[in-house]
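# Predicted model, plus sequence, below.
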Amino acid sequence: MPPMDESNLSAAYGRVRAFTEQLCEPLEIEDYMLQTAVEASPPKWHLAHVSWFFETFLLKPFLAGYQEFHPHFDHLFNSYYEQTEAGFWPRPQRGLLSRPTVAEVYAYRRHVDDAMARLLGECPAEHQATVQTRLEIGLNHEQQHQELLITDIKYNLAYNPLRPAYRADLAVAPAQDPVPLTFTTFEGGVHSFGAPEPTRHEHGDQDQSAARGFAYDNEFPRHQRLLEPFRLADRLVTNAEYQAFIDDGGYRHPGLWLSDGWARINSEGWQAPLYWEKLDGVWHETTLGGRRPLNPAEPVCHLSYFEAEAYARWAGRRLPTEFEWEHAAAGRPVDGHFVDDGRLHPTPAGAGSLQQLFGDCWEWTASAYLPYPRYRAVEGALGEYNGKFMSGQMVLRGGSCATSRNHARATYRNFFYPHERWQFNGIRLAEDLA
């Protein structure tokens, strides 16, 4: 690998770190430590955790003489890495920590940023390849937490009966009727899936060359699978279409639901997607811009896998597998509505084929989150990033309106438990060819 380009790496680091703090600018100080669900962490914790990541995996092992900002932050702000010495504070109790203060957390970020600038300028030649690789992982990791910041802030604010807005100035798409639903046909055959596998360094890290492009270890190795012929919807399912499912009693018919899904909607009392509520007989939706009437043409979002699967069954179709989705998306430009656009809400589709593959909503697939053939996690604590979660979760593809555009790609595999719906999760239908 050629020597590190310090200026480019520093610029990328600065951009990503600055955007995280930009996302927090609309918050009041009281918002920073709010945690209203186990899966939704306080903004203060996100700000500290991503700094902990750089400190743990880059500064401590590779910057000579590095001094920790606080001796116990490695315990408070570790998320789930069991192979680190300090352990971690329980996830459900992150919102119970009034200290360190928000000001101290921002000071921690400055401390880490200053040390990272020294590391990028002083890194010995024998460590440059590993530092570059870990830095790229760290930047992508922070982008993931930027998305979680947005969705967690939305969940936390929507818990309030006042339905306060995160940003009252967010653009609102004009209400309109959805474009007709059409499908694109794909022939069967053997196709390749996944990202090209990287080389590995002495610390077990994976080398992501610029030509190859970044990918997480769960996207490796590239391999082949047989697809049967299928058809894929040209756009996401809309609010109007999902409302028809509700109006037809979709939440009351056990024959539409997987057993775990039927148990979940009854135990939780679900009758509509998360953030929907009916006021004076009219459906409304809580957004990051506050509560507003439902736009029938916008993609339905904040659905669990159970709801997506039940809707597809009601519609006489099914969810695509992750491989059908990737085959359809492969080679297409990463176009769509992302966090970069500043809308922070899915946008209606126009006429045309295979729209909204990227951005707007993560798309539930029918595929369980499992390793690819010959998958091998990296050694050490970084190997816990993805591999240890390959049980009991489902794959989503495509990115959402809270995802960074340069973070999305056709091979990206997101994953959540089937009952979770606080992310911008939506539906794309598929069907078999007779």
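On my side now, so go ahead.
# For the rest of this, base every contact and every neighbour count on C-alpha atoms.
Noted.
# where exactly do the strands run in the stretch 301-434 of the chain?
Listed from the start of the chain, the stretch 301-434 of the chain has strands (DSSP state E, counting those that start in this stretch) covering 362-368, 394-397, 414-416, 425-426, 430-432.
# Comparison target below:
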Amino acid sequence: MTSTENLRDRVAAQLTRARDRSRLLTDAVDDHDLVRQHSKLMSPLVWDLAHIGNQEELWLVRDVGGREPVRADIDELYDAFKHARSVRPELPLLGPAEARRYVGEVRDKVFDVLERTPLEGHRLVDGGFAFGMIVQHEQQHDETMLATHQLRVGEPVLDAPPPPRGGPVGPAEVLVPGGPFTMGTSTEAWALDNERPAHQVVTEPFFIDTTPVTNGAYAAFVADGGYRDPRWWSEAGWAHVRKASLVAPRFWERVDDRWYRTAFGRTEPLVADQPVVHVCYHEAEAYATWAGKRLPTEVEWEKAARFDPATGRSRRYPWGDEDPTEAHANLNQRHLAPAPVGAYPAGASALGVHQLIGDVWEWTSSDFHGYAGFEVFPYAEYSQVFFGPDYKVLRGGSFGSDQAAVRSTFRNWDYPIRRQIFSGFRCARDASRDELA
């Protein structure tokens, strides 16, 4: 089999995996749940489904394939920049049956385009990039739909086995040496524009937590009056705490003397050694200040994840260059919760930092911007329009992320008040001269 045939098979398999997941998330509920809005922060599930098909049609059927439009009349309805999520239920959207027929018809045409496309010769198709972009787009929307399921009220409709048990992780912090390392990528075929180009960055030595902050550790902050004490919060963070009346992470509930958490329709006692999830940037920053630490910068996070001190090179993933397996990370919606710390020793970085990939998206202190040498490709609306101080960068993916859409170079971003996403964090701190000596 030729390399092009191998690539086609890989693309087809990834497209099918993504569609299987979309189908699972939309078939799990009835038509009423598909068309209604479960939160003003989210689109109706049926909008996400048709939007997935529309983006696939625009890029693969029309642009790559040069085919006639399937449904040009709906382009504006499913343009994410034309209509805010809060008003999408009011639009004349495709109904569930029509949306399913539409995405099916588009996918049939895409497979035909895939068979007839050389996958080389110009940048959009080199290495199957446009197909990989659409795979990642669908998986990203699948994670968004999973977040909508978390916001849905009603009987549980999703099921998955529990994550593996935790284990020992060594010291609470790891020292990351100062000096240069290569950040970003210029070689990953499906990397998106904001991950490019590869460039050298120099850091000072710093300590980073071996694991994400756990429910148990965060509960100590809550018990210490963390949400009532403005000392730990930035000015913007404290204003948000008061405006939103925050008292604990989202989906936590205090019953008598015990914390419970609701996940996908099931309310259970809080698991102390699982990473805390559904906290916003301001909450993460406040906890870090209370703990005498800070959030890592995006540069620090990536160095902790990729830098191999034995060779000086940057790995694709914390554990090396091979793709993730079930032993490495909690990805692919395989479980419906973060795994306890220490559950993936095979996924630790060369420096001994655990669970950097999967489980929870990790807030960093960095604003979202392009790297030096950034070039828009293939459209500004993917990254560039979000650059600036309004968005904070998150790294590493969550249990709801698919491995096709997560790399050690992958960058996510959101408003610092958002916590419906599967977001957590770990802390960092500067290294003192005495500690270095």
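Perfect, thanks for sending it. Here the structure is a predicted model, which means the values were calculated and not measured.
# what's the TM-score for these two chains?
Overlay of the two chains. TM-score (TM-score structural alignment, normalised by the length of structure 1): 0.86; 403 aligned residues with a C-alpha RMSD of 2.6 Å.
# ok, which stretches of the stretch 101-250 of structure 2 are helices?
129-151, 215-223, 235-244 (DSSP state H, counting those that start in this stretch).
# which residues sit in contact with the aligned residue in structure 2 for T130 of structure 1?
Using TM-score structural alignment, the equivalent of T130 of structure 1 in structure 2 is L124. By C-alpha atoms under 8 Å, 6 or more residues apart in numbering, the residues touching L124 of structure 2 are V64, A130, P378.
# and if we set it to 6 Å?
Listed by C-alpha atoms under 6 Å, 6 or more residues apart in numbering, the contact partners of L124 of structure 2 are A130.
# So for W361 of structure 2, which of the helices of the stretch 101-250 of structure 2 sits nearest?
Checking the helices of the stretch 101-250 of structure 2 against W361 of structure 2 by C-alpha to C-alpha gives helix 129-151 as the closest, at 11.7 Å.
# What degree of burial does F57 of structure 1 show, as a neighbour count?
As a burial measure, F57 of structure 1 scores 17 neighbours (other C-alpha atoms under 10 Å).
# Confirm that it lies within a helix, as I assumed.
Yes: under DSSP: H, G, I helix; E, B strand; the rest coil, F57 of structure 1 falls within a helix.
# any idea how far it is from F77 of structure 1?
In this view, F57 of structure 1 and F77 of structure 1 are 13 Å apart by C-alpha to C-alpha, to the nearest Å.
# All the strands of the stretch 151-300 of structure 1, in order from the start?
Using DSSP E, counting those that start in this stretch, strands in the stretch 151-300 of structure 1 cover 183-186, 189-193, 199-200, 206-207, 223-227, 230-233, 276-279, 282-287, 290-293.
# could I get those strands as TSV with mean neighbour count?
Conversion of the strands of the stretch 151-300 of structure 1 to TSV gives the following (neighbours: other C-alpha atoms under 10 Å):
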stretch	mean neighbour count
strand 183-186	16
strand 189-193	14
strand 199-200	13
strand 206-207	21
strand 223-227	13
strand 230-233	20
strand 276-279	14
strand 282-287	17
strand 290-293	16
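# Out of those strands, flag the one nearest D169 of structure 1.
That would be strand 290-293 among those, by C-alpha to C-alpha, at 9.8 Å.
# Report the aligned residue range of structure 2 for the closest one.
Counting by TM-score structural alignment, strand 290-293 of structure 1 sits on residues 266-269 of structure 2.
# And the matching stretch, how far out from the chain middle?
Distance of stretch 266-269 of structure 2 from the chain centroid (C-alpha atoms, centre = their mean, to the nearest Å) equals 24 Å.
# now do stretch 408-426 of structure 1
6 Å.
# Now do it: which range of structure 2 does it align onto?
By TM-score structural alignment, stretch 408-426 of structure 1 lines up with residues 406-424 in structure 2.
# do the same with stretch 274-281 of structure 1
Using TM-score structural alignment, stretch 274-281 of structure 1 pairs with 250-257 in structure 2.
# returning to what we had before: so which of the strands of the stretch 151-300 of structure 1 is nearest A125 of structure 1?
Of the strands of the stretch 151-300 of structure 1, nearest to A125 of structure 1 by C-alpha to C-alpha is strand 206-207, at 15.2 Å.
# hey, where'd the helices end up in the stretch 301-434 of structure 1?
Under DSSP H, counting those that start in this stretch, the stretch 301-434 of structure 1 gives helices at 305-314, 322-329.
# Kindly reformat these as JSON lines containing distance to Y385 of structure 1 and mean neighbour count.
Output for the helices of the stretch 301-434 of structure 1, formatted as JSON lines (distance: least, C-alpha to C-alpha, whole Å; neighbours: other C-alpha atoms under 10 Å):
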{"stretch": "helix 305-314", "distance to Y385 of structure 1": "23", "mean neighbour count": "24"}
{"stretch": "helix 322-329", "distance to Y385 of structure 1": "20", "mean neighbour count": "21"}
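# Noted, bye for now.
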